[in-house]
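Engineer: Okay, predicted coordinates and the sequence, questions at the end:
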Amino acid sequence: MATAIDHFYTQLESVRANIREQIESAIDSLIEKQTKLINRLETEYLSQLTEYKVTDNTNQSNEISIRGVNKDGRTELTTIRFQLNQDVYDNLQNIGQFVTNTTVLSDYALREPVIPDYQTKTNPVISCFKKNETNSPVLGEFKSPWGLAIEPNSGNIYISDRSHYCVQVFNPDTKFLYKFSQEMGGPVGICFSHNRVLVCQWGKNYITAHSLTGEVLKKVGKKGVGKLEFNSPWGIAASCGDLFVCERENDRVQVLTENLGFKSFLGEGELKDPRDVKVTSNEVYVLDAHNPCMHIYNLTDYQLIRSIISLKSQISNPYFFDLDRENNIIISDAANQCIYIFSNTGVLIHRIGELLEVLKDIMAVVIDKNGRICCVSGCSQGVFNIF
């Protein structure tokens, strides 16, 4: 990593020498701004990365990006973007020099993920948002809250409502921010990739990409069994740009490129009702609900490595799961109204609840960087709960 930083500074100094006359007094303030940001990246952020790459987006107004993957192997963050004027771009064809658009990394983004003491988790510390059985959406109320994801930079909470055809967004303190409903067709699974929100539209068998505020960027898919065709897309995950989509009725995971193009199929002939997927630095975890177990695939060639079959003796109706920093598995069980925590070898660590009312019809479950387990359920008293 030190070599990359040294190279980065070399490029900055080259810019200082090559274009000082061109931009006159403006260069000083721009370099000062960039140097401060690079210092922050070096001291606060790059040490947390396991991967680091520079992307040359020549078709996007000479924009160049640096992107990183966090230590957990699945949290993607766009760290900084540069936009070059044409002369500089033509001359250097390398790392960018002018900071014109910067993603500021929040304290949440820089925070090291916490492994909680699971044994202390018995009842929710926060229970909020009401159940709304009508067909009239109300802010902060949900009819079928099925999907849940936490944005990795801000910590904002995104909850999909399958029946109200929308995604509602809240800050980490559960204060409502905004909602979006464009191109919604029964939204379920949610994930984030490169400052985009990706949503599985279960009811209409396609995938949508949105800006973080909900603007529709792209839509792909239709019902079917071929490439870029889906049948009940449910869980979704991202890794280094690639997307992994569980198709419950097609019994497979479809792998898409960053631009929502087809890349591959995973698990054909091995999966039955796959509901959720998570990706680490080298493996793909797929929750198979028909005979509850966890299939684990190699991220490089998508070949099955092993299966954790001990889950089936305890879990009845799992819908979603998440992984903590040590790849312990946190699974929701709607039939037993509880949350299970297993080691990545299938040993039961802890169970939260047993027919617990706040976990009635529990769907998505995630663990945030603070070690809090968050979930959505059909409980009339509080559809969003934090343990």
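Structural biologist: Happy to help now that I have it. Numbering: from 1, shown residues only.
Engineer: C-alpha only now, for contacts and for neighbours.
Structural biologist: OK.
Engineer: Strands of the stretch 151-300 of the chain, residue ranges please.
Structural biologist: 157-161, 166-170, 176-180, 187-193, 196-201, 206-211, 216-220, 233-239, 242-247, 252-256, 262-266, 274-279, 283-288, 293-298 (DSSP state E, counting those that start in this stretch).
Engineer: Nearest to residue 309 among those strands would be which one?
Structural biologist: Of all the strands of the stretch 151-300 of the chain, strand 293-298 sits nearest to residue 309, with 4.8 Å by CA to CA.
Engineer: do you know how far residue 175 is from residue 329?
Structural biologist: 28 Å (CA to CA, to the nearest Å).
Engineer: next one: residue 202
Structural biologist: 24 Å.
Engineer: Report how many residues lie close to the closest residue to residue 227 other than its chain neighbours.
Structural biologist: Residue nearest to residue 227 in three dimensions, not counting chain neighbours: residue 262, with 6.3 Å by CA to CA, 6 or more residues apart in numbering. As a burial measure, residue 262 scores 16 neighbours (other CA atoms under 10 Å).
Engineer: Does residue 262 touch residue 244 like I think?
Structural biologist: No. Under the criterion of CA atoms under 8 Å, residue 262 makes no contact with residue 244, lying 10.5 Å away.
Engineer: Buried residues, the lengthiest helix in the chain. List them.
Structural biologist: Secondary structure assigned by DSSP state H gives helix 2-23 as the longest helix of the chain. Of all the residues in helix 2-23, those buried under the rule 16 or more other CA atoms under 10 Å are 8, 11, 12, 15, 16.
Engineer: take a look at this one as well, against the first:
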Amino acid sequence: MCHKSRHFYPLNSTQLCLGGMNAYLYLKWCLCLYYPIETKINDLVDRIVYRLNQRRAALLNRYHELRDEKAARRSARIKKFEELVGIKADTERRLQINELQELQERILADIELKLAEVNAHQPETHIVFRNQSEHLEQLIAELGEVLEEEVPIIHNYQAMREVVAVVKRGTAHGELNDPRAVVIDYNTNRIFVTEGVPSLSGPQARISIFTDGGDYLDSFNHMDMHHPYGIAIHVDNVYVTDTRVHAVFLFKIETSYPLIAELGTRGSQIGQFNDPHNLAVSTNGDVYVTDYCNHRIQILNSSLQSIRNLTEQPIKYPRDIKLTADEVYVLCVDNPCILVLSHAGERLRSLVSMGRQRDVCDSHFFCIDSAKNIIISDYMFGKVKIFNKEGTLIHTIEIGRQDERLTYPLGLGQGLVLTKDLNLVLVYLHSDYCLRIFSCL
């Protein structure tokens, strides 16, 4: 049996069960089995920044090369002009003493012609340089507009305010029953939420879909899916992990959301899983899956084949994973709890400590903004904490209302993700509201 958490809280006497087991051990057993939490975020914004910066750097280098070439030509022209002026002055002095006057006059005439050529305007060179320079300046200006429009840099978490409080707990369509993870389809700005445990009187476990304003749109499920947990979207593919059947499902974003592929059984071999949590998809379509109880990250291709491990070195209970253009961030049950690796599996650094008296008490999911700030939900205390890329805490957000924090001591947060507009979308486990949206602008 796999232990999901290391933090336990005693209940009152009305919640005793399991025969002679006392309340403390019963809560410990319950927490170990039923409250693994996960999240996910897409890294599209980071990839845009990286590629546009590469293009801008290349353009600027070419611009500087052309400018240096123009300066070098001007310097050579000035040097030649000064040499000819010196020769002219020397010749004029010689004419004054009538030394070979006729020859000197011819030389002087030749020098005057050369001076005229050196001083003459060179239209072709000037026009070519001017046209190239103007073209480069236009491209750089357009690139600046793209960066300004597509990649907002300011993340004002201190001024965060709730803009939408929607989607109550329940089993009907448009309600959420035990929400787990949340992801944004950046092509349509739709919000996808996994619902973990099916109700005995309600529908099957499912994926519910909402607008970026929280309005219900649709839902889908599959008979083989019993406990959907993590979720990721790439192009028109939806990838979902299931912690009960220990598998990864691939659905197509179409009218009926058909099941395209399924991989996994319980086990420790390559292609098997033991409690798969969240997942992330790279720009080339590779799917990175946190294989929680096997202490590893498995990488699949877009059709759930061609499987390998990110690194052979164990990662202690990986819970969540996020990808940037050049790094892999893994949230695990270790200290520090954010492990940063290269895409080749090399360990680069570790950030953020986990524990009751540390940076976060208990975290199951996180996301990264375009400035590489790390946004983590402190599950036990219903808070969201923001750390900079060096791992320093820069802000704490109290998400739940005061009465909620008193009523639900086991925490409020579950999955979280940032939208293109820098709105923070959260789903809840212990709250009347199961989906809430906050503005970070």
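Structural biologist: Arrived safely, thanks for sending. Just so you know, these numbers come straight off a predicted model, no measurement behind them.
Engineer: Just give the TM-score of the two.
Structural biologist: Scored against TM-score structural alignment, normalised by the length of structure 1, the superposed chains reach a TM-score of 0.68; 279 aligned residues with a CA RMSD of 2.3 Å.
Engineer: the more surrounded of residue 175 and residue 329 of structure 1?
Structural biologist: residue 329 (23 against 12).
Engineer: how about the more buried one, what's its match in structure 2?
Structural biologist: Aligning on TM-score structural alignment places residue 329 of structure 1 opposite residue 374 in structure 2.
Engineer: and its match, what is it in contact with?
Structural biologist: Residue 374 of structure 2 makes contact with 366, 367, 368, 386, 387, 388, 389, 391, according to CA atoms under 8 Å, 6 or more residues apart in numbering.
Engineer: Could you report the neighbour count for the third one?
Structural biologist: Taking other CA under 10 Å as the criterion, the count of residues near residue 368 of structure 2 is 26.
Engineer: just so I have it, where are all the helices in structure 2?
Structural biologist: 23-34, 44-96, 101-119, 123-150, 402-407.
Engineer: mind listing what's buried in the fourth one?
Structural biologist: Of the residues in helix 123-150 of structure 2, 129, 133, 136, 139, 140, 143, 147 count as buried by neighbour count, 16+ other CA under 10 Å.
Engineer: Equivalent analysis for the shortest one, please.
Structural biologist: Judged by neighbour count using 16+ other CA under 10 Å, the buried positions of helix 402-407 of structure 2 are 404, 405.
Engineer: Give the other helices and strands that it contacts.
Structural biologist: Here helix 402-407 of structure 2 touches no other helix or strand, going by 3 or more CA pairs under 8 Å, 6 or more residues apart in numbering; DSSP states H and E.
Engineer: so how far is it off the chain centroid?
Structural biologist: 32 Å (CA atoms, centre = their mean, to the nearest Å).
Engineer: With the first one instead?
Structural biologist: The gap between the average C-alpha position of helix 23-34 of structure 2 and the chain average comes to 34 Å, counting by CA atoms, centre = their mean.
Engineer: and if you look at the fourth one?
Structural biologist: Relative to the centre of its chain, helix 123-150 of structure 2 is centred 30 Å away, using CA atoms, centre = their mean.
Engineer: same question, the longest one
Structural biologist: Using CA atoms, centre = their mean, the distance from the centre of helix 44-96 of structure 2 to the centre of the chain it belongs to is 41 Å.
Engineer: who touches residue 356 of structure 1 in this structure?
Structural biologist: Listed by CA under 8 Å, 6+ apart, the contact partners of residue 356 of structure 1 are 337, 338.
Engineer: quick one: what's aligned to residue 157 of structure 2 in structure 1?
Structural biologist: Aligned partner of residue 157 of structure 2 by TM-score structural alignment: residue 118.
Engineer: who's in contact with the closest residue to that match other than its chain neighbours?
Structural biologist: Computed as CA to CA, 6+ apart, the closest residue to residue 118 of structure 1 that is not its neighbour in sequence is residue 350, at 6.4 Å. Going by CA under 8 Å, 6+ apart, residue 350 of structure 1 touches 118, 119, 340, 341, 342.
Engineer: Against residue 118 of structure 2, how distant is residue 129 of structure 2?
Structural biologist: 18 Å.
Engineer: wait, residue 272 of structure 2
Structural biologist: The gap separating residue 272 of structure 2 from residue 118 of structure 2 is 77 Å, by CA to CA.
Engineer: Comparing these two, which residue is more hemmed in?
Structural biologist: residue 272 (19 against 16).
Engineer: wait, which of the buried residues of helix 2-23 of structure 1 is closest to residue 151 of structure 1?
Structural biologist: Nearest to residue 151 of structure 1 among the buried residues of helix 2-23 of structure 1, with distances taken as CA to CA, is residue 8, at 28.2 Å.
Engineer: which residues are contacting stretch 245-262 of structure 2?
Structural biologist: 220, 222, 225-227, 236-242, 263-266, 272-276, 303-304.
Engineer: buried ones in that stretch?
Structural biologist: 245, 246, 247, 248, 249, 250, 251, 252, 253, 257, 262.
Engineer: now do stretch 217-233 of structure 2
Structural biologist: So, applying 16+ other CA under 10 Å, buried residues of stretch 217-233 of structure 2: 219, 221, 225, 226, 227, 228, 229, 230, 231, 232, 233.
Engineer: Repeat that for stretch 288-307 of structure 1.
Structural biologist: Applying 16+ other CA under 10 Å to stretch 288-307 of structure 1 flags 288-299, 302, 304, 307 as buried.
Engineer: what do you get for stretch 20-36 of structure 1?
Structural biologist: Those would be 27, 31, 34, for stretch 20-36 of structure 1 by 16+ other CA under 10 Å.
Engineer: now do stretch 159-176 of structure 1
Structural biologist: Buried residues in stretch 159-176 of structure 1 (16+ other CA under 10 Å): 159-171, 174.
Engineer: Using CSV, lay out these together with distance to residue 373 of structure 1.
Structural biologist: Formatted as CSV, the buried residues of stretch 159-176 of structure 1 follow (distance: CA to CA, whole Å):
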residue, distance to residue 373 of structure 1
159, 15
160, 17
161, 20
162, 22
163, 24
164, 25
165, 25
166, 23
167, 20
168, 19
169, 18
170, 16
171, 16
174, 14
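Engineer: Quick check: the two most widely separated of the residues you listed?
Structural biologist: Maximum distance among those (CA to CA): 22.6 Å, for 163 and 171.
Engineer: For the residue mapped onto residue 144 of structure 1 from structure 2, list the residues it contacts.
Structural biologist: Under the alignment (TM-score structural alignment), residue 144 of structure 1 maps onto residue 178 of structure 2. By CA under 8 Å, 6+ apart, residue 178 of structure 2 lies in contact with 169, 195, 196, 197, 428, 429.
Engineer: how about the second one, what's its partner in structure 1?
Structural biologist: In structure 1, the residue paired with residue 195 of structure 2 is residue 161, using TM-score structural alignment.
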